[in-house]
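Trainee: structure of the sequence below:
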Amino acid sequence: MTTTALGTLTWERAVDRPDLLAASTHAAISGWAVVDPTVADAVLVAAIDPDLADTAAMTDAYALPLSASVNCVLVAGRRAGEERTAACLVRATTRADVNNAVKRLLDVRKASFLPMDRATDESGMEYGGITPLGLPAGYRVLADAGVAVDDPAAGGMVVIGSGVRRSKIALPGALLVRAPGVEVVDGLAIG
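Mentor: So this is what the prediction gives:
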């Protein structure tokens, strides 16, 4: 078992705990670990109470710094009848600049958050657990540059969803922004 000093949770290698991950998330992490063997030891998972999956409740319950949490929000917009979708990764202390940065990056007139039912149906993940690791093909994954910045309060780690509400993933922010398909964007987050 791997341990880390992040909050009061017990962290284990995610590749060893498929029971704590959405199937697509486990497949994404396992595939990434084949390409980059450091991933197997660096991407960790911890079980949580599913009723505490929302960021504010989780950080309070498990003594995690709010700045460690990275939210993954799904957005969409249209241009010339074509829908363009993206997952936006921003620290929980900020919010995604959907009306300016995301709209510009997707090259759409208006970008909006996906409704909860659609987000969970299309991602195959549970609300409160949506993660950039294992999203369906076709989603752009946009990460604010601040996600990679080492936060001493979090020991360089960030906490993200696991695809299910009953667990969370922790990994170095600098590693998350190097995950397959992630695009790092300056100014994606505001606040």
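Trainee: only C-alpha atoms from now on, for both contacts and neighbour counts.
Mentor: Will do.
Trainee: can you give me the neighbour number for the residue nearest to Ala28 when sequence neighbours are not counted?
Mentor: The shortest distance from Ala28 to any non-neighbouring residue, by Cα to Cα, 6 or more residues apart in numbering, is to Gly134 (5.1 Å). The number of residues packed near Gly134 is 20, by other Cα atoms under 10 Å.
Trainee: likewise Pro136?
Mentor: Other residues near Pro136 number 12, with proximity taken as other Cα under 10 Å.
Trainee: residues contacting the closest residue in space to it that isn't next to it in sequence?
Mentor: Closest residue to Pro136 apart from its sequence neighbours, by Cα to Cα, 6+ apart: Ser123 at 6.2 Å. Listed by Cα atoms under 8 Å, 6 or more residues apart in numbering, the contact partners of Ser123 are 130, 135-136.
Trainee: now the other sequence, so there's something to compare against:
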Amino acid sequence: MVECDPEFADTAAFCEKYGFPPEQSGNTILIASKRGEKKYSACIALAHTRLDVNHTVRDVMGVRRLSFASADETADLTGMMIGGVTPFCLPEDLPVYVDGRIMELDYVILGGGSRSAKVKIHPEVFNKMPTVTVVEGLAN
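Mentor: This next block holds a predicted model:
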């Protein structure tokens, strides 16, 4: 666990303030479908990349239109604020997609469940989580 000032919880600010490289830092982002029955997923990508929401994320979720979940949706579904979302306390029915590049790292820094904490983990932990699917090309 890495404690941090909530003012520096956003990944770029956290990395600059605490000296962690963005290439070893990830963001857990909630994605929501736009049409029909609402579907959600959590996607984890490295801080220096962008989720491929228009292709890869859409395909793995099996929806045509999607967007980033709002701050309110994120808080309602996860109980966490943007900037502190961790993949380790999510609802059991929420799929988690991890960009394949993360699995190549010796560690990754992720949200710790609040804006005042981050966790430093070995990506191998994702292989032990039943809701996680590693997806090559999830982010560019």
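Trainee: for the two chains, what TM-score is obtained?
Mentor: Here the TM-score for the pair of chains, by TM-score structural alignment, normalised by the length of structure 2, is 0.93; 140 aligned residues with a Cα RMSD of 1.4 Å.
Trainee: about what we covered before: out of the contacts of Ser123 of structure 1, flag the one nearest to Gly181 of structure 1.
Mentor: Leu135 (10.3 Å; Cα to Cα).
Trainee: that closest one pairs with which position in structure 2?
Mentor: Using TM-score structural alignment, the partner of Leu135 of structure 1 in structure 2 is Leu90.
Trainee: do Thr55 of structure 1 as well
Mentor: The alignment partner of Thr55 of structure 1 in structure 2, by TM-score structural alignment, is Thr11.
Trainee: count the residues that sit near that match.
Mentor: Residues lying near Thr11 of structure 2 (other Cα under 10 Å) number 24.
Trainee: circling back to that earlier point, quick one: map the residue nearest to Pro136 of structure 1 onto structure 2.
Mentor: With TM-score structural alignment as the criterion, Ser123 of structure 1 matches Thr78.
Trainee: ok, that match to Arg50 of structure 2 distance?
Mentor: Taking Cα to Cα, to the nearest Å as the measure, Thr78 of structure 2 falls 22 Å from Arg50 of structure 2.
Trainee: for my notes, confirm the residue nearest to Ala28 of structure 1 occurs in a strand.
Mentor: No - read with DSSP: H, G, I helix; E, B strand; the rest coil, Gly134 of structure 1 is coil and lies in no strand.
Trainee: state the distance from it to Val108 of structure 1.
Mentor: Distance from Gly134 of structure 1 to Val108 of structure 1, by Cα to Cα: 25 Å.
Trainee: now do Leu142 of structure 1
Mentor: Applying Cα to Cα to Leu142 of structure 1 and Val108 of structure 1 gives a distance of 15 Å.
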